[in-house]
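1. Here is a sequence together with a model predicted from it:
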Amino acid sequence: MAGVGQGDTVDAMMFPLDRYARLFQTSETHTPGAEDSWEFYDATEQALEMTLMKNHILLIHHGKTLLETLNMSEASTLRGVCRGSSMLIIYKLKTHTRRFRVKFKDYQNLTAVESCSKVANILSKYFPLKISNIEKDMTKETSASQTLTGEVTLGQISQVLTKKGSGSLPMAYNTICLTQPANIDSIVRLCLADPSFPAFVESVEKTLLNIQAECK
């Protein structure tokens, strides 16, 4: 299919893509044993672009080939999800449902993730498009699980032990050298059988909290 004319792209917003893929379903009823397949295009030999026209038409071109044409003013059958630098768009036709996904690339002063986020914010005005924050969540989880380095204070140790601080103790604090695991099990069971043990645990917890307060 031929691309649009040069005059049609005036005032349009264009974003280069790194990859495009569309799903071909072998069966709308998902017959057992039937597998769906994806057809891929990339920007290795020809430019791959997503363009939002001034008349609210969304186009995806691979060189001079038109891969997708979506009318944003009639987007009631569209929905999508965005994650990182990738976006999946699903839209229903009269007889079947189509799916395609795109992966953005760095463009001008925007990273691939920023380009995807910018397009997602624009398209979300036309149809439901969920923007996943998985990368931010993973960054938070990674930060929270980092091992403490340098000089570890008593306050940091007490916070980790009482689950009130982020991070984990260095390997030296996690190495058991005093006894074997089998003996630990016997020792813990023996301690639990001691009527004074709960009071001892409570006393230890209070002491840890006092150390945290002193180190603030």
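-> Sure, I can see it.
2. Going by C-alpha atoms from here, please, whenever you check contacts or count neighbours.
-> Will do.
3. what about the closest residue to Leu93 other than its chain neighbours, neighbour count?
-> Residue nearest to Leu93 in three dimensions, not counting chain neighbours: Thr77, with 7.8 Å by CA to CA, 6 or more residues apart in numbering. Look at Thr77: counted by other CA atoms under 10 Å, it has 12 neighbours.
4. Hmm, Thr77 is touching Lys92, no?
-> Yes: between Thr77 and Lys92 there is a contact at 5.4 Å, judged by CA atoms under 8 Å.
5. next SSE after the strand or helix carrying Asp137?
-> Element membership for Asp137 (DSSP states H and E) is helix 134-144. Using DSSP H and E, the helix or strand that follows helix 134-144 in sequence is helix 154-161.
6. Who are the packing partners of that next one?
-> helix 197-214 (3 or more CA pairs under 8 Å, 6 or more residues apart in numbering; DSSP states H and E).
7. one step back: can you pull the contacts of the residue nearest to Leu93?
-> Residues near Thr77 by CA atoms under 8 Å, 6 or more residues apart in numbering: Tyr91, Lys92, Leu93.
8. Name the nearest residue to the spatially most central residue of the chain, sequence neighbours excluded.
-> The centroid of the chain falls nearest to Ile134 when counting by CA atoms, centre = their mean (2.5 Å). Of all residues not flanking Ile134 in the chain, Arg83 sits nearest, at 7.1 Å (CA to CA, 6+ apart).
9. Identify the residues contacting that neighbour.
-> Ile131, Ser132, Asn133, Ile134, Glu135.
10. and it, how far is that from Asp8?
-> 30 Å (CA to CA, to the nearest Å).
11. Show me where this protein has its helices.
-> Along the chain, the segments classed as helices by DSSP state H run 112-123, 134-144, 154-161, 171-174, 181-192, 197-214.
12. and the ones you listed as a markdown table, adding distance to Leu59?
-> Formatted as a markdown table, the helices of the chain follow (distance: least, CA to CA, whole Å):
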| stretch | distance to Leu59 |
| --- | --- |
| helix 112-123 | 13 |
| helix 134-144 | 27 |
| helix 154-161 | 53 |
| helix 171-174 | 54 |
| helix 181-192 | 63 |
| helix 197-214 | 59 |
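13. longest strand of the chain?
-> As assigned by DSSP state E, the longest strand anywhere in the chain is strand 13-24.
14. A further structure is provided below for comparison with the first:
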Amino acid sequence: VAQRSPLRAGMAVAGGGGTSEPAAGGAGGTSLLTSATTWPLKRYGRFLPPTDSDVEGQNTSSWKVFESNEESGHLILTIVVSGHFFISQGRTVLEGFSLIDSHKWLKIVRRADCLLLRAQSKQNECRMFRVQFGGDSKEEMLEHCCSCVQKLAEYVPVQVTDEQSQKLPSGENQVKDTEQNASAPHIPDEPLPDSHLGERRSVTQLAQSVLKKQLELPIVHRHSTWSAQELGPFIRLCLMDQNFPAFVEDVEKELKKLAEG
């Protein structure tokens, strides 16, 4: 069963990946920095759409797969009490976004112990990824999946498909099934280049892309109401949201407008 854990423990799992089990911790609470819920994953797959350089008439779409293991790091799905959703492997964030209002752009389908997620961006770009939950037995994997679905259902509807066909579709039918009934596609095991829509970046790289220069503030503005122990995990949480860098850019643009006005 997924466990409640302090945010620092959840972020430690996202940052260190030391175990395939959910991070242990206390009962948790309701504040942003209090708790997160984590689930172990067996594998995570990202759909790679055809590119402009692909041969016309050939179906070259495929899946990039990440396996949970000691060598590469354990895959962990985390939902923070603030509504942030993350998938991490070791110190790398594979997925990160806010579930608030996600019903407007996110579709989730469950089949057995797997979830298929289809996200539509503001630029009309479509991303798909799939996860299979981990566990010591099939029953435990299903239990983890059910627990996660219950949590996700607080933010977005989750469609459940029948299990008549044990052989999952592949190739072009993957996209068609996803757009119709979003049947879970088969995920091949060969390593493929990362999609530009889901590029792997560490928290350090994200921080470097956001923090371009140091601002000199007046003394009166240099005091923060956040303690150092609270501020660090909060910043990590923001950086792990894949929409945060764009948000920072928008804020910077508005600040420049205000400064010029």
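-> Noted; the coordinates are in hand. Here the structure is a predicted model, which means the values were calculated and not measured.
15. quick revisit: please list only the buried members of the contacts of Thr77 of the first structure.
-> Among these, those scoring as buried are Tyr91 (criterion: 16 or more other CA atoms under 10 Å).
16. Mind checking which of the contacts of Thr77 of the first structure land in strands?
-> Under the assignment DSSP E, the contacts of Thr77 of the first structure contribute Tyr91, Lys92 to strands.
17. Show me which of the contacts of Thr77 of the first structure is closest to Tyr20 of the first structure.
-> Proximity of these to Tyr20 of the first structure (CA to CA) peaks at Tyr91, which lies at 15.8 Å.
18. which one in the second structure is aligned with that closest one?
-> By TM-score structural alignment, Tyr91 of the first structure lines up with Ala119 in the second structure.
19. Now Leu123 of the first structure: closest residue in space that isn't a chain neighbour?
-> Leu129 (7.3 Å).
20. and that neighbour, what pairs with it in the second structure?
-> By TM-score structural alignment, Leu129 of the first structure lines up with Val158.
21. quick one: its match and Leu152 touch, right?
-> Yes: counting by CA under 8 Å, Val158 of the second structure does reach Leu152; the two are 7.4 Å apart.
22. what sits against Lys130 of the first structure?
-> Gly80, Val81, Cys82.
23. Now rank those by neighbours and give me the top one.
-> That'd be Cys82 among those, by other CA under 10 Å, with 23 neighbours.
24. separation between the nearest residue to that residue once chain neighbours are set aside and Glu141 of the first structure?
-> Excluding the flanking residues, the one nearest Cys82 of the first structure by CA to CA, 6+ apart is Ile131, at 4.7 Å. For Ile131 of the first structure, the distance to Glu141 of the first structure equals 19 Å [CA to CA].
25. Compare these two (neighbour count), which wins?
-> Taking other CA under 10 Å, Ile131 of the first structure and Glu141 do not tie; Ile131 has more neighbours (17 against 13).
26. Quick check, the more buried one in contact with Arg79.
-> No: in this structure, Ile131 of the first structure is not within contact of Arg79 by CA under 8 Å, at 11.4 Å.
27. The counterpart of Phe85 of the second structure in the first structure: how many residues sit nearby?
-> Under the alignment by TM-score structural alignment, Phe85 of the second structure pairs with Leu58 in the first structure. When neighbours are defined as other CA under 10 Å, Leu58 of the first structure has 19 of them.
28. ok now do Leu58 of the first structure, which residues does it touch?
-> Met50, Thr51, Leu52, Glu68, Thr69, Leu70, Asn71, Met72.
29. Could you list which residues are in contact with Trp8 of the second structure?
-> Residue 8 of the second structure: Arg, not Trp. By CA under 8 Å, 6+ apart, the neighbours of Arg8 of the second structure are Pro233.
30. What's the match for it in the first structure?
-> Under TM-score structural alignment, Arg8 of the second structure pairs with Gln6 in the first structure.
31. distance of that match from Leu192 of the first structure?
-> 81 Å.
32. Same check on Ser117 of the first structure?
-> 55 Å.
33. Mind checking which of these two has more residues around it?
-> Ser117 (21 against 12).
34. Ile57 of the first structure: neighbour count?
-> With neighbours defined by other CA under 10 Å, the count for Ile57 of the first structure comes to 16.
35. no, scratch that, I was asking about Asn210 of the first structure
-> 13.
36. Same question for the one 4 residues further on.
-> Counted with other CA under 10 Å, the neighbours of Glu214 of the first structure add up to 10.
37. what's the answer for Ser202 of the second structure, then?
-> Ser202 of the second structure: 18 neighbours (other CA under 10 Å).
38. Quick one: residues contacting the counterpart of Phe133 of the second structure in the first structure.
-> Using TM-score structural alignment, the equivalent of Phe133 of the second structure in the first structure is Phe104. Residues near Phe104 of the first structure by CA under 8 Å, 6+ apart: Phe15, Pro16, Leu17, Asp18, Arg19, Ser85, Ser86, Ala112, Val113, Ser115, Cys116.
39. right, and the first one touches Met53 too?
-> No: the pair formed by Phe15 of the first structure and Met53 falls short of the contact definition of CA under 8 Å, at 11.7 Å.
40. higher neighbour count, these two?
-> Shown here are Phe15 of the first structure and Met53; by other CA under 10 Å, Phe15 has more neighbours (22 against 18).
41. OK, contacts around the closest residue to the more buried one other than its chain neighbours?
-> Once flanking residues are discounted, Phe15 of the first structure sits nearest to Met50: 5.2 Å by CA to CA, 6+ apart. Met50 of the first structure makes contacts with Met14, Phe15, Pro16, Leu17, Leu58, Leu59, Ile60, His61, as judged by CA under 8 Å, 6+ apart.
42. Recalculate using a threshold of 10 Å.
-> 13-17, 20, 58-62, 67-68, 102, 104, 119 (CA atoms under 10 Å, 6 or more residues apart in numbering).
43. For PyMOL, what selects the buried ones among those residues?
-> Only the buried entries of those go into this PyMOL selection, using 16+ other CA under 10 Å:
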select buried, resi 14+15+16+17+20+58+59+60+61+62+67+102+104+119
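44. coming back round to it: so the match of Tyr91 of the first structure is in contact with Ser98, correct?
-> No: if you go by CA atoms under 10 Å, Ala119 of the second structure and Ser98 don't touch, sitting 11.9 Å apart.
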